[in-house]
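[1] sequence below, structure please.
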Amino acid sequence: MTSNFQRLPRPLKKAQQLASCRTVRIAVLGQGAVGKTAITVRFITKRFIGEYDPTLETIYRHVFSVDGECVQFEVLDTAGQEEDTILIEEKIKWAEGFIIAYSVTDRCSFDEILRLRFLISHIHSGLKRHGDALPPVVIVANKKDLQYDRMVTTEEGSSIAQALKCPFFEISARDSYEETVAVFSLLYREVASSGALSAFRRKVSSKLMDKIPRIHSTATASLSMRSFSLSSVKDFLTD
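    Coordinates of the predicted model:
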């Protein structure tokens, strides 16, 4: 007897899913307390974290669809502390795209944009891995929900981004998941169109970068039943 029952396609196993994904390396730079971790974890978990360890530095791995394409994001959430020149150079060499974040409530973090943009251009110009093209940079102004504490206007942020020829977003990681998605999605499109994701590109790695702990988004998902904070995330860090 012939059955008319049609089997549904089986979901891809994790290994198969990742094999079909393109991987992009993103570094989130900026001074401490501007919300770099909040932006990153909001994108990965859809949740806003109210407390975290500002000294914890992590590479998050997250599979996400951009324009129907499977993308594995490797996002380096930097601590934003004063650090050795070699360390910051290794992190910048590692990444293929960058988010430079500042807080609209902190003018010093806004003033840091020019230095970080110069470092990215200077270091990648020396690598000469992608011809004359420099890695894409998106400038992100965070904490727009804190209007009464604002020290940097939207116009100032837009003007410096325009002068540096970088896309600009003013967001609230606290209030909007969609805004963080827009930032990472646009940056992926910029990296993909720049040719930096060639299958033949050389992956930059180092002993310094290998020491930074990795965490998969599937691990953070298991925290959904309780309050999410970076102190609890430490339990899920993997090498």
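[2] contacts, neighbours, all on C-alpha from now
    OK.
[3] tell me how far Ala71 lies from Ser222.
    Actually, residue 71 is Val rather than Ala. To Ser222, Val71 is 21 Å away according to CA to CA, to the nearest Å.
[4] where along the chain do the strands fall?
    Applying DSSP state E to the chain gives strands spanning 22-29, 58-66, 69-77, 97-103, 137-142, 168-170, 214-216.
[5] quick one: closest of these to Ser109.
    Ser109 lies closest to strand 97-103 among those, at 5.1 Å (CA to CA).
[6] that closest one versus strand 69-77: what angle between them?
    On the basis of axes from the mean of the first three to the mean of the last three CA atoms, to 10 degrees, strand 97-103 is oriented at 50 degrees to strand 69-77.
[7] one more, please, to line up against the first structure:
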Amino acid sequence: MSSSFALSRSLRRTGSFPSARTVRIVILGQAAVGKTALAVRFITKRFIGEYDPTLETIYRHEVTIGGEAVIFEILDTAGQEEDALMVEEKIKWGDAFVIVYSVTDRCSFDEVMRLCFLVNHIHAAGGRRSGEPPPILIVANKKDLEFDRMVTPEDGETLSRGLKLPLREISVRDGWEETAAVFHALYSHVLQVLHSSPPSFRRRTGSRMMDKIPRIHSNSALTSTGRSFSFGSFRDLLPD
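    Next up is the predicted model:
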């Protein structure tokens, strides 16, 4: 079975939950830390190691968690320098955030604190009524590359305690379960916010900037035309 066919079948497998709760998750982090691999691993249960680092995509994935239908809208950001207004729009769009660094890249680790501050600052300025920060989970990826490690588990734990944010050290390459656990844990945090202070969790409005980002629906028949696609560019997954 070709890898392209296997992924397309996986993308088409899930059903539709019209009454499901929709949660918008933004994945942030420097380039090459594994943001796209994290999202695609969660959706397809497959690991793909190479992507076009300049692409940004919103994945729409429908699952059942604890007997409840959930729709994840996952924004995979490029992780490159860009216009401050666009960064702000992306953060305003999100309900919850995954901030990723690679244990093999000290610079990506050092970037986590700035990104956490940015998310909290923009949401606070946007008037979250509860006064609490939005749900954020830090992910330390590539723990399988132990011989290339530049950030120790203790470094991650110190950062987690300092920021008062949960951290999970995982290998997207080695395991689907711990990858899925990231999104399930973040969803649980979102539910806590909903139950404790519903007015603070309001649906983020769209914007023209966000509407320009390509969207991929995991339950869409994206390959109905019979065309193949490569993993070098996820533009090939988009309908004509």
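[8] ok, back up a step: save the strands of structure 1 as CSV, and put in distance to Leu119 of structure 1 and mean neighbour count too.
    Output for the strands of structure 1, formatted as CSV (distance: least, CA to CA, whole Å; neighbours: other CA atoms under 10 Å):
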stretch, distance to Leu119 of structure 1, mean neighbour count
strand 22-29, 11, 22
strand 58-66, 20, 19
strand 69-77, 17, 21
strand 97-103, 12, 26
strand 137-142, 12, 26
strand 168-170, 19, 21
strand 214-216, 25, 19
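[9] Asp111 of structure 1 is nearest to which of the ones you listed?
    Of all these, it is strand 97-103 that lies closest to Asp111 of structure 1, at 8.7 Å by CA to CA.
[10] starting at the chain centroid, how far to that closest one?
    Distance of strand 97-103 of structure 1 from the chain centroid (CA atoms, centre = their mean, to the nearest Å) equals 8 Å.
[11] would CSV of the strands of structure 1 with distance to Asp239 of structure 1 be doable?
    Putting the strands of structure 1 into CSV (distance: least, CA to CA, whole Å) gives the following:
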stretch, distance to Asp239 of structure 1
strand 22-29, 17
strand 58-66, 10
strand 69-77, 14
strand 97-103, 23
strand 137-142, 28
strand 168-170, 32
strand 214-216, 6
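[12] who wins for proximity to Gly131 of structure 1 among those strands?
    strand 97-103 (15.4 Å).
[13] the closest one vs structure 2, average offset?
    Once fitted to structure 2, strand 97-103 of structure 1 is off its aligned match by 0.2 Å on average (mean CA distance after the TM-score superposition for structure 1).
[14] so which elements touch that strand?
    The criterion is 3 or more CA pairs under 8 Å, 6 or more residues apart in numbering; DSSP states H and E, and the helices and strands that strand 97-103 of structure 1 contacts are strand 22-29, helix 107-127, strand 137-142, helix 177-194.
[15] relative to helix 177-194, how tilted is that strand?
    Strand 97-103 of structure 1 runs at 140 degrees relative to helix 177-194, counting by the same axes, to 10 degrees.
[16] still on that earlier bit, quick one: which of the strands of structure 1 is nearest Thr154 of structure 1?
    strand 168-170 (7.2 Å).
[17] what does Phe97 of structure 2 correspond to in structure 1?
    Aligning on TM-score structural alignment places Phe97 of structure 2 opposite Phe98 in structure 1.
[18] that match contacts Lys36, correct?
    No. Judged on CA atoms under 8 Å, Phe98 of structure 1 makes no contact with Lys36 at a distance of 11.8 Å.
[19] give me the common contacts of those two.
    Residues within reach of Phe98 of structure 1 and of Lys36 at once, by CA atoms under 8 Å, 6 or more residues apart in numbering, are 28-29.
[20] state the distance from Val139 of structure 2 to Asp211 of structure 2.
    27 Å.
[21] typo on my end, it should be Ala31 of structure 2
    To Asp211 of structure 2, Ala31 of structure 2 is 22 Å away according to CA to CA.
[22] tell me which of the two has more neighbours.
    Set Ala31 of structure 2 next to Asp211 and count neighbours by other CA atoms under 10 Å: Ala31 wins out with 19 against 10.
[23] contacting residues for that one?
    53, 78-80.
[24] neighbours of the nearest residue to Thr55 of structure 1 once chain neighbours are set aside, how many?
    Distance criterion CA to CA, 6 or more residues apart in numbering; nearest residue to Thr55 of structure 1, sequence neighbours excluded, is Ala79 at 5.3 Å. Using other CA under 10 Å, Ala79 of structure 1 has 21 neighbouring residues.
[25] and what of Gly67 of structure 2?
    If we define neighbours as other CA under 10 Å, then Gly67 of structure 2 has 7 of them.
[26] in structure 2, which residue is closest to the centre?
    With distances taken as CA atoms, centre = their mean, the residue of structure 2 nearest its centroid is Ile27 (3.6 Å).
[27] is it true that it touches Glu73?
    No. If you go by CA under 8 Å, Ile27 of structure 2 and Glu73 don't touch, sitting 10.7 Å apart.
[28] joint contacts of the two?
    Counting by CA under 8 Å, 6+ apart, Ile27 of structure 2 and Glu73 have no shared contacts at all.
[29] still on that earlier bit, distance of the equivalent of the residue nearest to Thr55 of structure 1 over in structure 2 from Leu7 of structure 2?
    Using TM-score structural alignment as the criterion, Ala79 of structure 1 maps onto Ala78 of structure 2. Using CA to CA, one gets 22 Å for the distance from Ala78 of structure 2 to Leu7 of structure 2.
[30] rewinding a little: tell me the contacts of the residue nearest to the residue nearest to the centre of structure 2 when sequence neighbours are not counted?
    Closest residue to Ile27 of structure 2 apart from its sequence neighbours, by CA to CA, 6+ apart: Val98 at 4.8 Å. Counting by CA under 8 Å, 6+ apart, Val98 of structure 2 touches 25-28, 136-139.
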